[in-house]
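Engineer: after the sequence you'll find the predicted model.
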Amino acid sequence: MTTNPFLANFRPYISASVKTMRELTPVPLIVGTLLGIVFGASSLYLVLKVGLTVSASIPVAVISITLFRVLSKLGLRDATILEHNIVQTAGSAGESIAFGVGVTMPAIMILGFDLEFWRVTMVAIMGGLLGILMMIPLRRALIKDQHGYLKYPEGTACAEVLKAGANEESRKMSIEAEKIMTDDKVNSGGKVIGIGFGLGFLFNTLMQVFKSWKDVPGKEFGAPFQGGSISLENNPALLGVGYIIGPKIAGIMFSGGALAYLVLIPMIKFFGAGVPEPVTPATGLLIRDMALEGKDSIQSTYILYIGAGAVAAGGIISLFRSLPVIIHGIRSGIADFRLGNKNTVQEELPRTDQDLSMKWVVGGILALMIVIAIVPTLKMNILGAILIILFGFLFVTVSSRLTGEIGSSSNPISGMTVATLLLTCLVFLLLGWTQPDPYFVTALSVGGIVCIAASNGGTTSQDLKTGFHVGGTPWRQQIAILTGALASALVLGPILISLNNASTVYVPVAAATFPTEFRVQASQLVQHEGEPKQEQVEDASLKDSNSYYVWHNTEANGETGRYLVNADGKPVYLVDPGINGTIRTRVDGTTVTKYNAPKATLMSYIIKGILSQELPWSLVLLGVMIAVVLELSGIPSLAFAVGLYLPIAVSAPIFVGGLVRWMVDKDLIRKLQGRNLTEEEVIAETDKSPGVLLASGYIAGGALAGIMVALATEFLSGTMASFTSWSEAYNPFYAGNHSDWLALLPFLVLVVLLYYAGLERIFQGKSSRH
């Protein structure tokens, strides 16, 4: 392979020759694991409410630096930069697993099955560990050999956070070993990170808690361009991601959104306005009555399938393009395997290039596959286990590479899950496996494990990139994220079930709902370990302590859903779940919070659609053809497909961040013209811009504020409502008092600050360039 010019002058913050610095020690590992559980829980809440999560690595890194700095002032030992890296590595696992769990597992209830503890827990454990193990052989190929080409924006930003917050011991070790940092630069970087964090945190707090401005200002166009729309999410984290990934990828992503919202949706609206009946896959609404976004909208009914097809095709094309790099990484992993035990590997390779032994990796994957095949709660078979291996490796590879191009925040894991379910259900259909029990659960288990594996594979890549920059030891990081993933997987299942149960409403069945002679037969009851499943009513206001049998009604009479029936077979209660339920008021008049789980709804529709032969393949194939046309035009289709799949409001702030980076780089390149630098050296100089530090702060502050607001909304709803009421009454900037576009003014302030920070005109003392 050709020599990578970016690696020629690269040196990590802590040299490979430094072997005495503390790294994988108990306290940082425990702290990181606990933070991973906390962030995993908050991310699970977010994905159930809105179908999205935020990357946890940078917020965890910021918390780690702050926590250990406070402990050092109390007389305890401060953490080294490598220990902070272990904290963020273990802490990031919870968020990635939470996304996969929230996207797939609620679909089990929508498909008519119970949300069982062991089913959710086993999917989370298997997917989380599998994604990490499959990523390990790819580390050298993607993280090291592609350094400079794959940016890994969150991983790079997290490394800047850790370097800016490095303690005196770490800085001294780095200065003595490499002479690459100065006190002025470290202090200046910490200042910029801190300002960015404060601005991002304050921005989202004022917006989400006090409703000082609208979070997604937008404009729907009227005639003659009816159906067209443009919107932008006021999110400093997305602005920061756009700045870090740069203008090219940000522009391609936004182009996908522009195609969806400025071409496809207006076309569908125009041609469908006069159609007098619903157009498949819509069943109830006419196109002229559909909204542009939201439930039963043009975007969710048509564009989502087109985007899923484009993402699937783009991922497969990206895989084939990456085959030389992937094969090189696999060969390196096999070479490690041949070297023998880990001690031999440590003697042959520098500390910063040592992975877990391939014996452990291969053995772990085989062990997981055996467990997946034999655990009855997954309703898995040999074919399902084989599909998990194939799709798992495919999408872990695609996810790991894609996070390097566009970042974790924009990584379309749900699109990869859609592709997995499409192909899995198609195989089942060809084999005639269309019965709901067990094949619906089998297909969803395949999709859930692959989804979590792909999500964790991308997260692991970002963490290993952070370690690559700061000089961490890969095998120690891999142990940390395996530990964090296992702990989070064990906890997220009960949390998901608790959230559902806490918002479940029991509705007494009216006498007229079913015919008087109607009785549920014993063969129709839900079985558990060979016996009819029994439950008690979890609603104290009903004062009913009796046990009832569980029945899923799919008959024509009565409302379909989950029921509790008595010993005579008479339905007594309709059980409306907390996730995807519709009844928000209990018998005593109290209200509950419902979770829409939009992505899980999509997954259930795909399984039902294919196995019932109702999937709109024409829309999926349109997306595939869009990806093919882009590749023929020389445009990377995967980044474009991401923009096509996501709402344009998400890609718009990323595009703005990319534009700011373009303007900053243009000015910097002009200043560097007289230094006779190569193109690679110019790119390296632009990556050193203080704007990257401020963008990192935006990501950290915005993400942490979003998570904290979500937690406060769930557990301190009364207090949060009081804040909103106060703002509505007394805040002159309240969102409801001004137009949508005035809400962009605070966002433009962040844009201007980012631009001038990139030019080193603010937030700087002495110049940090060398």
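Structural biologist: Perfect, I can see it now.

Engineer: going by C-alpha atoms from here, please, whenever you check contacts or count neighbours.
Structural biologist: Will do.

Engineer: thought residue 699 was touching residue 197, still the case?
Structural biologist: Yes. The pair residue 197 / residue 699 is scored as a contact, 7.4 Å apart, by Cα atoms under 8 Å.

Engineer: with neighbour numbers in mind, choose between these two.
Structural biologist: residue 699 (32 against 29; other Cα atoms under 10 Å).

Engineer: surely the more buried one and residue 238 touch.
Structural biologist: Yes. Contact status for residue 699 versus residue 238: in contact at 7.1 Å, counting by Cα under 8 Å.

Engineer: is it fair to say residue 575 lies in a strand?
Structural biologist: Yes. The assignment for residue 575, made by DSSP: H, G, I helix; E, B strand; the rest coil, places it in a strand.

Engineer: tell me which stretches of the stretch 501-650 of the chain form strands.
Structural biologist: 505-508, 527-528, 531-532, 534-536, 547-553, 561-565, 571-576 (DSSP state E, counting those that start in this stretch).

Engineer: next, count neighbours for residue 612.
Structural biologist: 14.

Engineer: which residues does it contact?
Structural biologist: residue 434 (Cα atoms under 8 Å, 6 or more residues apart in numbering).

Engineer: take the one below as the second:
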Amino acid sequence: MKDDQPLVPASASLPEITFKAVVLSVILAAVLAAANAYLGLFAGMTVSASIPAAVASMAILRLFRQSNILENNIVQTAASSGEALAAGVIFTIPALLLVGYWSVFDYWQTVLIATVGGLLGVLFTIPLRRALIVTARLRFPEGVATAEVLKVAAAGRSTTGQDHSAGDFRALLSAALIGGAVKFGESGLRLWTEALEGAATVGRTVMYAGINLSPALLAVGFIIGLPTAVVVFLGGVVGWLVLLPAYGLLHGLPPDKTGLAAAMAIWSGQIRYVGIGAMLTGGLWTLTRLREPVWQSLQTLRASYNASRASGGSTVVPRTEQDASLWWIVVPFGLSLIPMAWIYTTVVDNPMIGILMTLVMVVAAFLFSSVAAYMAGLVGSSSNPVSGVTIATIMLAALLLVLFMGAGHPAGPAAALVIGAVVCCAAAMGGDNLQDLKTGHLVGATPWKQQVMQVVGVVTGAVVLVPVLSLLQAKYGIGEPTVAHPHPLSAPQATLMASLTRSVFGAGLPWPLVGLGAAIGVLVIFADRLLERRGSDFRLPVLAVALGVYLPLKLSAAIFAGGVIAELVKRAAGWGDDPSRRGLLFAAGLITGEALMGIMLAIPIALTALWPGLGADPFTLFDVPPFGGWPGLMIVALVAGALYRVAIGSSKTGR
């Protein structure tokens, strides 16, 4: 079927926004937003939820007598919007705790920041739909893949009579149960440790090795594939196996520390700042590379608008080309600025600076929503450089605030982070929105109805995310290790944003290490450009390498293992692209199950604050896991085998 021939023609009219679709949308948006929040804080990476949402939707809607492909599309649109908003929130909002602005997550301020950022991402990308999807005809690979899933559901049964969607849903559900059970054994019962790791003191320095025993990280590696997983792992090798021992040789070990304690002290106190420098270089390079695509996007938008005016409004717009009207863009946009101006004014206690910050936020949100939309059209929303543009926004905002408020202003870091949070949410939504609208374009959906449901997904995610973040903070801790939480969720992006703002406003960074990271980033960029000129399929995106330097090696090692599984499946099945849809669904189920179990295990900790006599961690059998990490290694190996078998089995049957 050609791209300009949707599955449901414009002349047909099927129910889209139905009661059951809205209810299912809200439930899935909440679940997937919570799962992606956990994954992002844990691993520093998020994955697109469009395909899992589409599979879950079509499996549930099949239970009703009346359902259709456009209802399925509406559900996955709202659900993936909630998931995308989670990425924008967890990359920035926890930083407000790390800089000391909040001691706990402020519910209403977070809801307002997330809602306004997500809403701006929706509104700013409405005019881009025709420009990028219809006129420029960008690929939007993840949107096309989701459309194919929906078409399978519409086709019903295969020639053999097998209900493929039911099998897909079983794969998703069974993987979720497995992921949840493994997380319960590790974090609930504490039968084994979360990682198998160790370090040995060698002369003046230390050598480290380790791998996290998380099915979710295996699944992340499987989904992103071996090339990206290799790049992230390469950054980990540079940081942990090259720079960390080199630092020990030059400066010796920290006082009174040997082995694993020494390795972790050197990494947290020194080496991760090299990752910050590399990320700064990557963010600036990303903006430089995106100048031409953004300009082309705006030119295409202007040409589309001029063509519409030339018709004088006399042309009847087909159902499949009906976007939300201008008033439905302008009025919500104007209303959204009021709460943001109030929040900014509250943070800095200065109305004029609050208004200035609002203007900066609007310009940056529009620019980077357009950037994210264009990049989603080229490489998909999962590969969007949201971290890079957020870094650039926060640095620009911080420098402007220093100019107007002075470097010693105590509210400066928080003010810059709030601007970055809104822009990050808008950028995360921008790519996801256009991806979903591409899916709708292929199946014959009504664009304005999708845009309405994108807002529903934003509001759902905004309402759900604060309780989720509070639970995760209570159970695991976020960002910095403490006595109560010695192994917190690393929250790499939020920790980075906090460090950047503190440095601009006077706390300072170890600039020689940051400079070393910047130099490494430049070398990676040159190497990537050389690979590009040679036409190599393998590339070295600088932000992925920088993330690997910044992440604990045990995380990138587990992600790399998942990438290896994906590559083995591809080679065994003889496929050149994705291993199989059911394999991807199984991987998505592992992530969802582990994330939801991790959140549920946090509930007793939160209840302890209300009823101290309840006792925390009621499931815990051992304060110290008696078997170390070896049981977890065997279990994760079995999970990896199951992932391989599901993927290779479905590949052989064309699934």
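Structural biologist: In hand now; what should we look at? Bear in mind the structure is a predicted one, so any value in this text is a computation, not a measurement.

Engineer: tell me the spacing between the closest residue in space to residue 510 of structure 2 that isn't next to it in sequence and residue 518 of structure 2.
Structural biologist: Closest residue to residue 510 of structure 2 apart from its sequence neighbours, by Cα to Cα, 6 or more residues apart in numbering: residue 273 at 7.2 Å. According to Cα to Cα, to the nearest Å, residue 273 of structure 2 and residue 518 of structure 2 sit 10 Å apart.

Engineer: what about those two, which has more around it?
Structural biologist: A count of neighbours by other Cα under 10 Å puts residue 273 above the other of residue 273 of structure 2 and residue 518, at 25 against 22.

Engineer: that one should be in a helix, yeah?
Structural biologist: Yes. Counting by three-state DSSP, residue 273 of structure 2 is found in a helix.

Engineer: map it across to structure 1 for me.
Structural biologist: Under the alignment (TM-score structural alignment), residue 273 of structure 2 pairs with residue 305 in structure 1.

Engineer: wait, doesn't residue 219 of structure 2 sit right on residue 562?
Structural biologist: Yes. In this structure, residue 219 of structure 2 is within contact of residue 562 by Cα under 8 Å, at 5.9 Å.

Engineer: more crowded one of these two?
Structural biologist: residue 219 (32 against 29).

Engineer: that one falls within a helix, correct?
Structural biologist: Yes. Counting by three-state DSSP, residue 219 of structure 2 is found in a helix.

Engineer: list the contacts of it.
Structural biologist: 559, 562, 587, 588, 590, 591.

Engineer: name the element the fourth one belongs to?
Structural biologist: Think residue 588 of structure 2. Per DSSP states H and E, residue 588 of structure 2 falls inside helix 581-610.

Engineer: sorry, back to before: distance of the match of residue 273 of structure 2 from residue 312 of structure 1?
Structural biologist: Distance from residue 305 of structure 1 to residue 312 of structure 1, by Cα to Cα: 11 Å.

Engineer: next one: residue 636 of structure 1
Structural biologist: According to Cα to Cα, residue 636 of structure 1 and residue 312 of structure 1 sit 13 Å apart.

Engineer: do the same with residue 715 of structure 1
Structural biologist: Relative to residue 312 of structure 1, residue 715 of structure 1 is positioned 38 Å away (Cα to Cα).

Engineer: the two: who's more crowded?
Structural biologist: Neighbour totals were compared for residue 715 of structure 1 and residue 312, and residue 312 leads with 26 against 11 (other Cα under 10 Å).

Engineer: not counting its neighbours along the chain, what's nearest the more buried one?
Structural biologist: Per Cα to Cα, 6+ apart, closest to residue 312 of structure 1 is residue 419, 5.4 Å.
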